[in-house]
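Trainee: quick one: sequence plus predicted model below, questions after.
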Amino acid sequence: MASRLRRALLAALVTASVVAPLVGAAGPSEVPAPTPVALGPVRVAGLEHRYAANREGIRAAEVMAARHGDRKRARALRKMRGASRHFLSFDGRNGGRAVEVYGDLGRARHIAVLVPGSDTNLETYGRFRDGALALSRELGRRTAVIGWLGYKTPGTVAPEVLTTGRAAGAAPRLAAFVRELNAATPRARISLLCHSYGSVVCARAARGLNAADIVLYGSPGTGYDDARQLHTRATVWAGRGGNDWIGGVPHVRIPLLGTTIGFGTDPVSRRFGARTFDAGDVGHSDYLKPGSAALVSMGRIVEGLEGRDA
């Protein structure tokens, strides 16, 4: 009886710690969108055609959203289809998926793949894009940033944000995308930068992944006890800002009603075994803010410079 009460109390603490600091509704209501055109694997030689095809797909989704009466979605899509935008893929259905390139992917020797956390969707895409642009500007020449919104992220006030369920579905898609990227850019050094719930996705995708770095930032945990359980040759990094509320989340895993609540070991702890980096005093949503210590550190990781003597 005491054990059951303890588990229930811990579950309540996890829920309160994740939900209480956040405001906002759950994911967006379903908005009709066309089935995307099948474009095949990413190939450098066909990038311009791919970008143009996805621009037309976004335009078609904008028209359908407007006819549906969702002006907010239509406005977001209108911004996304600008001539300077470069999408490797786009799917407006079921909350939306989008993979966007910042920089010259064909010439890049260092590539950062950003994997977002909860409440990232087509309506909030501008926030995700701002971080990608800031990282792109931080990096040197012959680098590219890819914003990978390749899964339906959980809402910050939804029960899915407390379990690995969404991550389990997203991880195979992320792994497949990285394999495509390896084939298309075989000489590039690829780093995954995984924010908040995105770190759970990256951890699930890590086994056998051909990447130089897996960077966990603002992470609630990964669902694994230590970095060795990720079974990856990549260097696993972890960082957390001094003002990030995620540091107050209990690092537990609790079996409850047929699922497991929480993500276990703190990734910045010595027990987890990741290499830590300076994230300064940023808050949970500020890691990629221009001028932040976290942005500088992650830029150095992407370019293979972090940990070297100056």
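Mentor: In hand now; what should we look at?
Trainee: going forward, measure contacts and count neighbours with C-alpha atoms only.
Mentor: OK.
Trainee: can I assume residue 193 sits in a strand?
Mentor: Yes - under DSSP: H, G, I helix; E, B strand; the rest coil, residue 193 falls within a strand.
Trainee: correct me, but it touches residue 112?
Mentor: Yes - judged on CA atoms under 8 Å, residue 193 makes contact with residue 112 at a distance of 6.8 Å.
Trainee: looking at those two, which one has more neighbours?
Mentor: residue 112 (29 against 24; other CA atoms under 10 Å).
Trainee: how much space between that one and residue 233?
Mentor: 17 Å (CA to CA, to the nearest Å).
Trainee: please apply the same query to residue 48.
Mentor: On the measure of CA to CA, residue 48 and residue 233 end up 33 Å apart.
Trainee: who's more crowded, those two?
Mentor: The neighbour comparison of residue 48 against residue 233 (other CA under 10 Å) goes to residue 233, with 16 against 12.
Trainee: and residue 186, how many neighbours?
Mentor: For residue 186, using other CA under 10 Å, the count is 12.
Trainee: residues in contact with it?
Mentor: By CA atoms under 8 Å, 6 or more residues apart in numbering, no residues touch residue 186.
Trainee: these two touch, right, residue 39 and residue 50?
Mentor: Yes - in this structure, residue 39 is within contact of residue 50 by CA under 8 Å, at 7.1 Å.
Trainee: neighbour count: the two, which is higher?
Mentor: Neighbours were counted for residue 39 and for residue 50 using other CA under 10 Å; residue 50 has more, 19 against 13.
Trainee: and residue 237, helix, strand or coil?
Mentor: Relying on three-state DSSP, one would call residue 237 strand.
Trainee: residue 171 too?
Mentor: Recorded secondary structure, residue 171: helix (three-state DSSP).
Trainee: surely it and residue 199 touch.
Mentor: No - using CA under 8 Å as the test, residue 171 is too far from residue 199 to be in contact (10.5 Å).
Trainee: higher neighbour count, these two?
Mentor: More crowded of residue 171 and residue 199, by other CA under 10 Å: residue 199, with 29 against 21.
Trainee: C-terminal to the helix or strand harbouring that one, what's the next element?
Mentor: Assigned by DSSP states H and E, residue 199 belongs to helix 197-205. Sequence order places strand 213-217 as the next helix or strand after helix 197-205, per DSSP H and E.
Trainee: put this next to the first one:
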Amino acid sequence: MASRLHRALLAALITASVALPVSGAARPSAVPAPAPPHLPPLTSAAPDALDARYAAHRDGIRAAERAAARHGDRRRAAALRAMADPERRFLLFDGRDGGRTAEVVGDLSRAERIAVLVPGADTSLDTYGRFHAGAVALRRELGDRAAVVAWLGYRTPRTLSPEALTDGRAADAAPRLAGFVHRLTGIKPGARLSLLCHSYGSVVCARAAPGLRVTDLVLYGSPGTGTGHAGALRTRATVWAARSTGDRVADVPHLRLRLPFGTVGFGTDPVSERFGARGFDAGTGGHSDYLKPGSTSLENLARIVSGTTPTGGRHHA
């Protein structure tokens, strides 16, 4: 059995390596954008302070839109035009290298419950609409006194690439996520904060987890975390894990192999009893359906963020 899984993982690596030149034909990072403005650290969640930060980044988004238009990339320009809507709120925006953002959905100044969404592979400014839609759906499910922060603070790997099988991108992203969460808890010390980590985003969250002041760490659609047990994440947060029955990530071999060029795979399946996370029902959707309106997974993610018990699943010690 182990030999078969080894061969499957190596076959996936070879497939990704062959697919790389094709999938990389139109790279999101190739679209130019100006450097973001240098802003002082945000030290308050008061409405005036937040509004000033949102306005500064809105100006940056508009500048990036103009740069994309000059470059002739209509798709990127259209995405940025939507993001520059006066009703949208960004704590972070950098249009370079595929994009870095942190968008607030809801009223952060009044929020008592905050969910930070960390996305997986193939998330960039060009595909940002679906990430934003998931944040909006979760915010609606949570109701008043809640905010959702859609954090795209790293260059995500492409699904068909060797980077999606290693933790290199996660190693670069984890300090960024940890710093962001630290600053967020600094301006909202009394809020209940949950980290919701999808797919490759769960690898990022796992590396960032030690020392983070979050109540819940939720891994969904996860290929693994790079650790063998939830206890190895070194977090005081309650660790949750779930996978929908239609999620293709169930077919990923849960191994971690040391090869001459690096380590491939992410180890123990987070939804297994051996990993030791608390489980919940994630419904029957596919890999991209966890935040779909009306879904069981969305309802249970909202329950966790709100501090109530989700339905279904095993609860491990």
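Mentor: Ah, there it is. None of the values given here were measured: they were computed from a predicted structure.
Trainee: over which residues of structure 2 does the helix holding residue 199 of structure 1 lie when aligned?
Mentor: Mapping helix 197-205 of structure 1 onto structure 2 (TM-score structural alignment) gives residues 200-208.
Trainee: where do the helices sit along the stretch 101-250 of structure 2?
Mentor: 128-142, 168-187, 201-208 (DSSP state H, counting those that start in this stretch).
Trainee: residue range for the second one in structure 1?
Mentor: Aligning helix 168-187 of structure 2 against structure 1 (TM-score structural alignment) gives residues 165-184.
Trainee: can you tell me the closest non-neighbouring residue to the residue most central in space within structure 2?
Mentor: Central residue of structure 2 (CA atoms, centre = their mean): residue 118, 1.5 Å from the mean position. In space, residue 118 of structure 2 comes closest to residue 197 once its chain neighbours are excluded; the distance is 4.8 Å by CA to CA, 6 or more residues apart in numbering.
Trainee: measure that neighbour to residue 21 of structure 2 for me?
Mentor: Applying CA to CA, the value for residue 197 of structure 2 to residue 21 of structure 2 is 28 Å.
Trainee: between the two, which is the more surrounded one?
Mentor: Neighbour count, other CA under 10 Å: between residue 197 of structure 2 and residue 21, residue 197 has more, with 24 against 12.
Trainee: okay but the more buried one is in contact with residue 117, surely?
Mentor: Yes - contact criterion CA under 8 Å: residue 197 of structure 2 and residue 117 qualify, at 6.1 Å.
Trainee: hmm, back to that, which residues touch the match of helix 197-205 of structure 1?
Mentor: Stretch 200-208 of structure 2 is contacted from outside by 118-121, 164, 167, 169-171, 173-175, 177-178, 195, 197, 217, 219-220, 222-226, 233, 266, using CA under 8 Å, 6+ apart.
Trainee: only the buried subset of these, as a ChimeraX command please.
Mentor: The ChimeraX command for the buried members of these (criterion: 16 or more other CA atoms under 10 Å) is given here:
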select :118,119,120,121,164,167,169,170,173,174,175,177,178,195,197,217,219,220,222,223,224,225,226,233,266
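Trainee: what about the counterpart of residue 257 of structure 2 in structure 1, neighbour count?
Mentor: Counting by TM-score structural alignment, residue 257 of structure 2 corresponds to residue 254 in structure 1. Using other CA under 10 Å, residue 254 of structure 1 is surrounded by 18 other residues.
Trainee: repeat for residue 23 of structure 2
Mentor: Neighbour tally, residue 23 of structure 2, other CA under 10 Å: 14.
Trainee: skipping adjacent residues, who's closest to it in space?
Mentor: Of all residues not flanking residue 23 of structure 2 in the chain, residue 160 sits nearest, at 6.8 Å (CA to CA, 6+ apart).
Trainee: so stretch 281-295 of structure 2 corresponds to what in structure 1?
Mentor: So stretch 281-295 of structure 2 sits over residues 278-292 in structure 1, by TM-score structural alignment.
Trainee: for that stretch, how far is the first residue from the last?
Mentor: Counting by CA to CA: the opening and closing residues of stretch 278-292 of structure 1 are 10 Å apart.
Trainee: what comes up buried for that stretch?
Mentor: Those would be 278-290, 292, for stretch 278-292 of structure 1 by 16+ other CA under 10 Å.
Trainee: save the residues you listed as JSON lines, and put in distance to residue 104 of structure 1 too.
Mentor: What follows is the buried residues of stretch 278-292 of structure 1, written out as JSON lines (distance: CA to CA, whole Å):
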{"residue": "278", "distance to residue 104 of structure 1": "28"}
{"residue": "279", "distance to residue 104 of structure 1": "27"}
{"residue": "280", "distance to residue 104 of structure 1": "30"}
{"residue": "281", "distance to residue 104 of structure 1": "32"}
{"residue": "282", "distance to residue 104 of structure 1": "29"}
{"residue": "283", "distance to residue 104 of structure 1": "30"}
{"residue": "284", "distance to residue 104 of structure 1": "29"}
{"residue": "285", "distance to residue 104 of structure 1": "27"}
{"residue": "286", "distance to residue 104 of structure 1": "26"}
{"residue": "287", "distance to residue 104 of structure 1": "24"}
{"residue": "288", "distance to residue 104 of structure 1": "20"}
{"residue": "289", "distance to residue 104 of structure 1": "22"}
{"residue": "290", "distance to residue 104 of structure 1": "21"}
{"residue": "292", "distance to residue 104 of structure 1": "25"}
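Trainee: can you put those residues in CSV and add secondary structure and distance to residue 300 of structure 1?
Mentor: Shown next, in CSV, are the buried residues of stretch 278-292 of structure 1 (DSSP: H, G, I helix; E, B strand; the rest coil; distance: CA to CA, whole Å):
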residue, secondary structure, distance to residue 300 of structure 1
278, coil, 11
279, coil, 12
280, coil, 15
281, coil, 18
282, coil, 17
283, coil, 20
284, coil, 20
285, coil, 20
286, coil, 17
287, coil, 14
288, coil, 13
289, coil, 15
290, coil, 14
292, coil, 13
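Trainee: looking at those, spot the one nearest residue 147 of structure 1.
Mentor: residue 288 (12.6 Å; CA to CA).
Trainee: show me what contacts the closest one?
Mentor: With CA under 8 Å, 6+ apart, residue 288 of structure 1 has these contacts: 131-132, 134-135, 294-295.
Trainee: now do residue 262 of structure 1
Mentor: Contacts of residue 262 of structure 1 (CA under 8 Å, 6+ apart): 11, 14, 162-163, 221, 223, 250-254.
Trainee: just give the nearest non-adjacent residue to it, would you?
Mentor: residue 253 is the one closest to residue 262 of structure 1 (CA to CA, 6+ apart), at 4.7 Å.
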